[in-house]
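> Okay, sequence plus prediction incoming.
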Amino acid sequence: MITSILQTLQAKKRLFEGQTPGKQYSPISIQEVVKKAVRKAGIKKKVTLHWLRRSYATHLLESGTDLRYIQELLGHSSSKTIDIYM
């Protein structure tokens, strides 16, 4: 029982998995999900996955998240690539 609970609580590698457990969503699937959400929300502005990624990083920074953590989270090897958020 305890082992089962611990396995359930262990962090997954991916926040959202594709149809195959442990595998990522395909980029096309993600684009379709975003397109539908944008359409449903009535947003007229062009929305891209990169735009969402940058918005997420900006929100993290504004809420006080350490810049080095954001750099690691986004997979940037150089801090210069995240200077745009400052």
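That came in fine, so what should we check first? Bear in mind the structure is a predicted one, so any value in this text is a computation, not a measurement. Numbering: from 1, shown residues only.
> can we go C-alpha only for contacts and neighbour counts from here?
Noted.
> so the spatially most central residue of the chain is in which element?
What sits nearest the mean C-alpha location of the chain, by C-alpha atoms, centre = their mean, is Arg53, with 6.3 Å. Here Arg53 sits within helix 49-62, counting by DSSP states H and E.
> and here's the other structure:
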Amino acid sequence: MRHSDATHLIEAGVDLLEVQKILGHHAILTTARYTHLSSRTGGNAEQAINDLMSGFSIHWRGVK
């Protein structure tokens, strides 16, 4: 979860130093590990998420 959250923050444009503070890392190099995913995903992340989510169907029981 930490890895996902950090990656999402970085991809959303949150400054790496802010992510470092949030995660409590002492060294920026530890936080920088999360940046490799954002360079790979490029602009296709939104489309990939939408494609995955379109396959889900939620039905609520007893809700009118």
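Structure's in. What do you need? Since the structure is predicted, the reported quantities are computational estimates derived from the model, not experimental observations.
> Got a TM-score for the two of them?
TM-score of the superposed chains, computed with TM-score structural alignment, normalised by the length of structure 2, equals 0.52; 35 aligned residues with a C-alpha RMSD of 0.6 Å.
> if we can go back for a sec, which parts of the helix holding Arg53 of structure 1 are buried?
Judged by neighbour count (16 or more other C-alpha atoms under 10 Å), helix 49-62 of structure 1 contains these buried residues: 54, 57-58, 60-61.
> Check stretch 79-86 of structure 1 too.
Under 16+ other C-alpha under 10 Å, the buried positions of stretch 79-86 of structure 1 are Ile82.
> Off-centre distance for that stretch?
Centroid displacement of stretch 79-86 of structure 1 relative to its chain, using C-alpha atoms, centre = their mean, to the nearest Å, is 17 Å.
> Spatially nearest residue to His25 of structure 2 (excluding sequence neighbours)?
Nearest non-adjacent residue to His25 of structure 2, counting by C-alpha to C-alpha, 6 or more residues apart in numbering: Thr31, 6.7 Å away.
> Which position in structure 1 pairs with the one you found?
Here Thr31 of structure 2 is matched to Ile82 in structure 1, going by TM-score structural alignment.
> Thought His76 was touching that match, still the case?
Yes: with contact defined as C-alpha atoms under 8 Å, Ile82 of structure 1 reaches His76; the gap is 7.5 Å.
> what does the helix holding Arg53 of structure 1 contact?
Contact with helix 49-62 of structure 1 is made by 31, 34, 67, 70, 85, as judged by C-alpha atoms under 8 Å, 6 or more residues apart in numbering.
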